[in-house]
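Chemist: just to be clear, the model below is a prediction. Sequence and coordinates:
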Amino acid sequence: MIGRATSTVSREVRAHSAGGLYLPYQADAAAAAARARPKQSKLVSNQRLREQVKDGLLQRLSPEQISHRLVTDFPDDESMRVSHETIYQALYFQARGGLKKEVAQALRTGRTRRKPHRVPGERYQRFADPMLMISDRPATINDRAVPGHWEGDLIMGALNKSAIATLVERATRYTLLVHLPHGHTAEAVRDGLIATMMTLPAHLRGSLTWDQGAEMAGHQQFSIATDMQVYFCDPASPWQRGTNENTNGLLRQYFPKGTDLSIYGPEDLEHVAQQL
């Protein structure tokens, strides 16, 4: 009648009874006290798990990669499971999570603090050609159920004189890096994206989500050439293409800020993409 197993009810009665009588007020107070006590992190209580996570971080693996690898390496050991969010929490709050600061600094982004999210600004029409916003994107794209939908952006080189276009497929996280030998004008980016996307079969050319950078002024020509709809994020909202944003952070391990990106050819970019 109360939606709990008989064994659960029996255990509760035994724990909070005296003289054969159940003491509900004492039971409630005990439950409140238990909720108030902070739960010990899994990475504090499980030394073996903690050491595996530390080893992964020191190998420059991301928390997501570590979490997936644990399932592969320990398929029958449920104690060797930890979510990537728990690892991030341990890194950002070392005292609670049990990971030392020097290990946190091995995180591939190089940050031990999370970037705050800004509230999106007011919408406006950025380009002359009609734009579709991310709020117009169908649920079939949002839920990542079907491959072929991409997020993209540029990572910039020294003095913003060079760039690489990055493309990440939302369902599989497969990454393509686009060589831009002629700069990052709207025309150069449009042509580079078209050339790269047209190497893919039609069923993997579904849509592209990008921010409202000036490099996408040629989005309509891109859509016509590739038969891919482009969706634009709200201003100052990089988390709306979070898969790509995370990948760009990881790419800085290979292309540090201040680097002249024009020195890297297509073969170099292909090699790096295969490392992710």
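Modeler: In hand now; what should we look at? Residues are numbered from 1 along each chain as shown.

Chemist: for the rest of this, base every contact and every neighbour count on C-alpha atoms.
Modeler: Noted.

Chemist: run a quick neighbour tally on the nearest residue in space to Q89 that is not next to it in sequence.
Modeler: Distances taken as CA to CA, 6 or more residues apart in numbering place G97 nearest to Q89, at 6.6 Å, with adjacent residues excluded. Number of residues near G97 (other CA atoms under 10 Å) recorded here: 21.

Chemist: next up, the contacts around G97.
Modeler: Taking CA atoms under 8 Å, 6 or more residues apart in numbering as the contact definition, G97 lies against 41-44, 87, 89-91.

Chemist: buried subset of these, written for ChimeraX?
Modeler: Typed into ChimeraX, the line below selects the buried ones among the contacts of G97, using 16 or more other CA atoms under 10 Å:
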select :42,43,44,87,89,90,91
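
Chemist: helices of this structure, start to end?
Modeler: 6-15, 24-36, 42-45, 47-58, 63-73, 84-92, 94-97, 101-104, 139-142, 186-197, 219-226, 242-251, 266-275 (DSSP state H).

Chemist: include distance to L154 when you put the ones you listed into JSON lines, please.
Modeler: Below are the helices of the chain laid out as JSON lines (distance: least, CA to CA, whole Å):
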{"stretch": "helix 6-15", "distance to L154": "55"}
{"stretch": "helix 24-36", "distance to L154": "46"}
{"stretch": "helix 42-45", "distance to L154": "36"}
{"stretch": "helix 47-58", "distance to L154": "26"}
{"stretch": "helix 63-73", "distance to L154": "23"}
{"stretch": "helix 84-92", "distance to L154": "25"}
{"stretch": "helix 94-97", "distance to L154": "32"}
{"stretch": "helix 101-104", "distance to L154": "27"}
{"stretch": "helix 139-142", "distance to L154": "22"}
{"stretch": "helix 186-197", "distance to L154": "9"}
{"stretch": "helix 219-226", "distance to L154": "15"}
{"stretch": "helix 242-251", "distance to L154": "8"}
{"stretch": "helix 266-275", "distance to L154": "13"}
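
Chemist: try this one next to it:
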Amino acid sequence: MVGVNPRTGREWRYGRPEGRRKRSRLPAKDAPATSTGPGFTRKIEVRSGRYLGEDERIHIADRWREKASVRTIAAELGRNPSTISREIRRNRHPGNHDYRPHAAHARARARRARPKGGKIGANPLLREIIQHRLGMKWSPEQISHHLRLSFPDQAEMHVCHETIYQALYVQGRGELRRELAKALRTGRTLRRPRRRPDQRTPRFPYPMVMISERPPEVADRAVPGHWEGDLIVGKENGSAIGTLVERSSRYVMLVHLPGTRDTMSVRDALVETVSTLPEHLRRSLTWDQGSEMGLHHEFSMATGMPVYFCDPSSPWQRGSNENTNGLLRQYFPKGTDLAAHGRERLKEVAAELNSRPRKTLGWETPAERLAKLLAVAS
């Protein structure tokens, strides 16, 4: 069918016999060595112990035809069972499941050739989609999972999030525009360890209800209507925006604070924002011990929402809100005047966050998850 001699076809399938081996086209450093002895010449493959050799692949083929288990073969070769399983799965024939050692070894040597081009750089469509999503402020992990959902049967369109990070961070690759690194939520082109936030331990005249007294239903996130809140502060602590995150759905609401962030301004702004919610979505609010919540008892009386306070220096007790504040810094960078953003701008940003797929929600959006929870509750 392909127009070759049957003898050539057999060589393609089973490999060329030792006495008829053609001269290698590999560089001298990769050429196999030979060992001579009385009456024979034997090829010795010079390789790293990290990779399977041709003799090991022949052993795998022999034992696989004898119906030996993967673990048995791995024990005989001193290899991990997953190494043998992956080798057979990758190189066996898709039709009859025969494992052909010579062909497998040739493919393995070709795959190890360096340097290799990046997957993103070799696929213009993939590169264009990733650049577009980065421009929309999607994270690399969101882009990675979105590609798998959008192109389920096209392996060439699947990349892990680390591949996208490498295309942005590694110098000289040129797979993604360097300026797109600024679209990442950190705004950095290098990874840095997290820093511990400053400790704050202010106290209020009116008794606080601590997070340890919060009902158990809040912790399991099964019932919607429990919120976490905080402020993000602008340039020289002169402006601020309030943030509210619903624990079950990660739904975001932004609180407009046009003036100062004193206790009365924060109280009035929170009451105004929370009053737009239906009663069954106003179950509780968890806040840190910032001085802006000095009138928390008046807020509770006006809205019917009890306020629970985190322990000092424990931001992880409001993890959803802390994560959201980090996302918001993409839109409201540190050191800028937050008073310049009006109510309409805050609504636009909240709507964009609520329509962005989230890993913790199984790649649903907060708006979709909240709608499901409300439908079940009704």
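Modeler: Cool, got the structure. What you are looking at is a predicted structure, and each value in this text was computed from that prediction instead of being measured.

Chemist: quick revisit: quick one: closest of the helices of structure 1 to T172 of structure 1.
Modeler: Distance to T172 of structure 1, taken as CA to CA, is lowest for helix 242-251 among the helices of structure 1, at 10.2 Å.

Chemist: show me what that closest one is packed up against.
Modeler: When contacts are defined as 3 or more CA pairs under 8 Å, 6 or more residues apart in numbering; DSSP states H and E, helix 242-251 of structure 1 packs onto strand 149-156, strand 163-169.

Chemist: I'd like these written out as TSV, with distance to H182 of structure 1 and mean neighbour count added.
Modeler: Formatted as TSV, these follow (distance: least, CA to CA, whole Å; neighbours: other CA atoms under 10 Å):
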stretch	distance to H182 of structure 1	mean neighbour count
strand 149-156	14	23
strand 163-169	10	24
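
Chemist: can you lay out these as CSV showing distance to A202 of structure 1?
Modeler: Listed next are those as CSV, based on distance: least, CA to CA, whole Å:
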stretch, distance to A202 of structure 1
strand 149-156, 11
strand 163-169, 14
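
Chemist: tell me, what residue is most central in structure 2?
Modeler: Nearest to the geometric centre of structure 2 sits E141, at 3.3 Å (CA atoms, centre = their mean).

Chemist: so who does the nearest residue to that one once chain neighbours are set aside touch?
Modeler: Among residues not flanking E141 of structure 2 along the chain, H161 sits closest, at 4.7 Å (CA to CA, 6+ apart). Counting by CA under 8 Å, 6+ apart, H161 of structure 2 touches 140-141, 143-144.

Chemist: how does it look with 7 Å?
Modeler: By CA atoms under 7 Å, 6 or more residues apart in numbering, the residues touching H161 of structure 2 are 140-141, 144.

Chemist: go through those and say which is closest to Q317 of structure 2.
Modeler: Nearest to Q317 of structure 2 among the contacts of H161 of structure 2, counting by CA to CA, is E141 at 24.4 Å.

Chemist: what about that closest one, distance to T186 of structure 2?
Modeler: Using CA to CA, to the nearest Å, E141 of structure 2 is found at 14 Å from T186 of structure 2.

Chemist: and what of D55 of structure 2?
Modeler: Going from D55 of structure 2 to T186 of structure 2 by CA to CA gives 50 Å.

Chemist: likewise for G118 of structure 2?
Modeler: Distance, G118 of structure 2 to T186 of structure 2, using CA to CA: 24 Å.

Chemist: map G229 of structure 2 onto structure 1.
Modeler: Under the alignment by TM-score structural alignment, G229 of structure 2 pairs with G152 in structure 1.

Chemist: nearest spatial neighbour of its match, skipping sequence neighbours?
Modeler: Closest residue in space to G152 of structure 1, ignoring its immediate chain neighbours: L167 at 4.5 Å, by CA to CA, 6+ apart.

Chemist: which residue in structure 2 aligns with the one you found?
Modeler: Matched to structure 2 by TM-score structural alignment, L167 of structure 1 sits across from L244.

Chemist: contact partners for that match?
Modeler: For L244 of structure 2, the contacting residues are 227-230, 252-254, by CA under 7 Å, 6+ apart.

Chemist: reformat these into JSON lines and put distance to L125 of structure 2 next to each item.
Modeler: Compiled in JSON lines, the contacts of L244 of structure 2 are given as follows (distance: CA to CA, whole Å):
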{"residue": "W227", "distance to L125 of structure 2": "41"}
{"residue": "E228", "distance to L125 of structure 2": "40"}
{"residue": "G229", "distance to L125 of structure 2": "41"}
{"residue": "D230", "distance to L125 of structure 2": "41"}
{"residue": "V252", "distance to L125 of structure 2": "33"}
{"residue": "M253", "distance to L125 of structure 2": "36"}
{"residue": "L254", "distance to L125 of structure 2": "36"}
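
Chemist: next, count neighbours for the counterpart of F204 of structure 2 in structure 1.
Modeler: Counting by TM-score structural alignment, F204 of structure 2 lines up with F127 in structure 1. F127 of structure 1: 14 surrounding residues under other CA under 10 Å.

Chemist: so how far is S10 of structure 1 from the residue nearest to F127 of structure 1 when sequence neighbours are not counted?
Modeler: Sequence neighbours aside, A217 is the residue nearest to F127 of structure 1 in space, at 6.0 Å (criterion: CA to CA, 6+ apart). Between A217 of structure 1 and S10 of structure 1 the computed distance is 67 Å (CA to CA).

Chemist: try Q240 of structure 1
Modeler: Distance from Q240 of structure 1 to S10 of structure 1, by CA to CA: 48 Å.

Chemist: same deal with R69 of structure 1?
Modeler: Look at R69 of structure 1 and S10 of structure 1: by CA to CA, they are 40 Å apart.
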